[in-house]
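S.K.: What would the 3D arrangement of this be:
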Amino acid sequence: MLLSTDQHHVKVHRKSYSSINALIGKGFFVPVAKDDTIKGICPTATYRLQDKADIALLNDRTLTINGAPVNGCYAHVPSPAHNALVAGSPTYTAYPGLDQLLTSARTPTTYPDYLTALINEIVKEGAQPTRAAPMTTPSQQFRAQWLPDQTLLHLTAGGDYYCTLSFDVRFTRVSRVATPCAVGLDVGLSPIAALHYDDGRPQVFAATPLVRPDMQTLSCKGQALLDDITYASGRQDAEQVVRHLVYSASEVFAEHLRLGDMHRRYVFTSRDRALQDFHQSWLPQYLWAAKIPFFRVASGYTSTECPKCRHTSPNNRCRDHFRCQQCGFGGDAHLVAASNILRRGRRGKRR
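M.R.: Have a look, this model is predicted:
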């Protein structure tokens, strides 16, 4: 069994800033030195929760600290972490029937009007106490335990607060391919992941289509629930990629992408935010827990460079198709990118 510590950041809603300032003023959060191990946030100030503070998850959008609500999307974490949050929160409530609702949303034959009626009915029924995290994927390999005393708050230069939740993650290997291989990983929206192994094997993971009801037919609570369903669907797809990599990869190479490098659509919907979280945060932490080496390689031109003759041109790619204008090599543009990522990673390690 392998043990590691994962950290996940949740942006706090502005309406909770007064609560946070009051908690800091009362000494429930105390300033700490800048922690360079915290990735993805550049805070001007960081605060750690005091041991005497009482903290629990009330629902997927409300964390209570000494009775003060701190609102954010706390379900926007991997399944093991969400399960751990719920297990450590005896006051947690959720709408009943969410797992069946997610299944319906991921079933192409479901009518949008039926999904709308189902969402409205669930919201009308109201949240109920439960000890099981809804819309998560059970894992036999990854088990998390919430560490409430390691909760952090970060204040950014823009005046925003982020909450960092910490977890002990235990990894127990269930199965493993006989000969694991190095793999190049290209991430996106369609497909969400293309893999190229160093033995030449390709693997592509497509996003599950979602039935989308008209937002105008839903109440505010219904729209928030649909947002959670959409994120949970993206999480399921992303965690399928993780399971495959843990089973078959000896080391993983992916592009070093910043949000500014990504198309706006990549972070436009909840599903896309889940895939973004997967690439930027969950993937390296999952692989670290499984002791699978993970490396970032330089981004740029991965899908327009020919893996055969190295000729690079924007004309080599047309949407999802690749055709080298110099040597005629053709293939799937996403798999070409994964192949180039793998080559760059292996070349970088030899230097």
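
S.K.: From now on I want contacts and neighbour counts done on CA atoms only, so please keep to that.
M.R.: Will do.

S.K.: what are the ranges of the helices in the stretch 1-150 of the chain?
M.R.: All helices of the stretch 1-150 of the chain, identified by DSSP state H, counting those that start in this stretch, fall at 17-25, 79-87, 98-105, 112-125.

S.K.: Sequence B follows; please return its structure for comparison with A:
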Amino acid sequence: MSRRNQPDRQTLQLGSASYPSIDDLIANGTLVVHPRPERETDDPLKGVRAQTTYTLRAGVTFEVLHDDLCRVDGTVLQAQLSHLPTPAYRALVEASPSFEQYDGLDPLLQQIREGSLTGQPLLDTLEATVVAGRQPSRVPSLVVLPRSFSATWLPEEIYLFQTASGHWFLSLSFRTTFRRCSRALRPTAIGLDLGLDPVTVASDGQTDRFYAPTPLPVVRPQDLSPAAWHLYQQLVYASGRQDAEAVIGGLVHGARVVFAERLTHQGMTPRFVHGGRDQAIHDYHFSWLPQYLNAARIPFQRVDPAGTSIECHCCRDSDRHNRVGTGAVFNCRKCGHQGNAHVNAARNVRRLGLETSSWWTAARSGQRA
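M.R.: As a prediction, the model looks like this:
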């Protein structure tokens, strides 16, 4: 088992309806300004563009009521608390005596993922579930118990922060631990191509593994009441979380070091950004991937994605005019290589990572950092 010194900070956007309540919490002194750290390494929200950061005044209570609501000193705030990775979500629910959730969510999600519940029966089941209401429970639904990872919630480290655009976020802290359950005979360097479909293609340079999203029934918001539609969105996110964490499981088993594209929102299509957020893929790409691997003590490095989708991994030619085909097809006119475009990108990411990684150079020379 390994444990890191720095806890994980999981960030959740607060609902806009809660903004006036946050103003009241600040006005009555329930929230106090967190002083700016003298060093960047002391910043609990490192990597987040927070304009002002607040913590809870000493003695203030924080309660989790259900997947979408928490309470600060009696004031209810909206937050999508179920949008957490599995270990953190389980730790939060198990430590929250006031938590309530709908009954029957696990078999419902399984039926949806299997495709055995669709159409009007699915709509009727969703409506019946919300009509029955939430019940007290400290055994979280919609998460698969991880074999290797566990977490402990740190209620003394709670932060609320506001961005320059005026939006409010909640940051919860967790201590994640890792216990290895299996290991490949020869773990190696793995490059990742990240996307929506497939969620990930992982390549060790010779073998390529595809992780596809689980197809779900098409449901329209106008087909359901607002509460039932919100429940379906929660199920969609939980399904995406399972798909994403399947990738993590494969990496933990077979990777010695992992390389992935350096992602930014710039240049991403609205479909990728919004679809990825709905399906947990956005959180997986940007947050969970480095956090899980860090907990497992597997080095992780981002590489410049420029050219990884157009360069041929066989001949290294990067003239886009030498590539033919669209979508998932990659054909190189120069050397004649034909293959999957996602595999080509994953192998390019791996090669680029090996060429630029100081960790890999040290490891290969027997001086692993």
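
S.K.: most neighbours per residue, which of the helices of the stretch 1-150 of the first structure?
M.R.: Stretch with highest mean neighbour count among the helices of the stretch 1-150 of the first structure: helix 79-87 (a mean of 24; mean count of other C-alpha atoms under 10 Å).

S.K.: The second structure: matching residues for that helix?
M.R.: Using TM-score structural alignment, helix 79-87 of the first structure corresponds to residues 86-94 of the second structure.

S.K.: Comparing stretch 152-159 of the second structure with the first structure, how large is the average distance?
M.R.: With mean C-alpha distance after the TM-score superposition for the first structure, stretch 152-159 of the second structure departs from the first structure by a mean of 0.8 Å once superposed.

S.K.: quick one: buried residues of that stretch?
M.R.: For stretch 152-159 of the second structure, the neighbour count (16 or more other C-alpha atoms under 10 Å) marks Thr152, Trp153, Leu154, Ile158, Tyr159 as buried.

S.K.: Mind checking which of these are in strands?
M.R.: Thr152, Trp153, Leu154, Ile158, Tyr159 (DSSP state E).

S.K.: what's the closest of the residues you listed to Val257 of the second structure?
M.R.: Of all these, Val257 of the second structure sits closest to Thr152, with 26.0 Å by C-alpha to C-alpha.

S.K.: Show me what that closest one lines up with in the first structure.
M.R.: With TM-score structural alignment as the criterion, Thr152 of the second structure lines up with Gln145 in the first structure.

S.K.: Kindly provide the distance from the counterpart of His282 of the second structure in the first structure to Gln240 of the first structure.
M.R.: Per TM-score structural alignment, the equivalent position to His282 of the second structure in the first structure is Gln276. Relative to Gln240 of the first structure, Gln276 of the first structure is positioned 15 Å away (C-alpha to C-alpha, to the nearest Å).

S.K.: of the two, who's got more company?
M.R.: Between Gln276 of the first structure and Gln240, counted using other C-alpha atoms under 10 Å, the more crowded position is Gln276 (23 against 12).

S.K.: could you say what helices and strands the strand or helix carrying the more buried one packs with?
M.R.: Assigned by DSSP states H and E, Gln276 of the first structure falls within helix 270-277. Here helix 270-277 of the first structure touches helix 220-248, going by 3 or more C-alpha pairs under 8 Å, 6 or more residues apart in numbering; DSSP states H and E.

S.K.: between the helix it packs on and helix 79-87, how many degrees?
M.R.: Angle, helix 220-248 of the first structure to helix 79-87, by axes from the mean of the first three to the mean of the last three C-alpha atoms, to 10 degrees: 130 degrees.

S.K.: hmm, who's touching the next helix or strand after helix 220-248 of the first structure?
M.R.: Downstream of helix 220-248 of the first structure, the first helix or strand assigned by DSSP H and E is strand 249-255. By C-alpha atoms under 8 Å, 6 or more residues apart in numbering, the list of residues contacting strand 249-255 of the first structure from outside reads 180-186, 292-299, 341-342, 345.

S.K.: which residue numbers in the second structure go with strand 249-255 of the first structure?
M.R.: Taking TM-score structural alignment, strand 249-255 of the first structure hits residues 255-261 over in the second structure.

S.K.: follow-up on the earlier one: for the match of His282 of the second structure, give me its contacts.
M.R.: Neighbouring residues of Gln276 of the first structure by C-alpha under 8 Å, 6+ apart: Tyr266, Val267.
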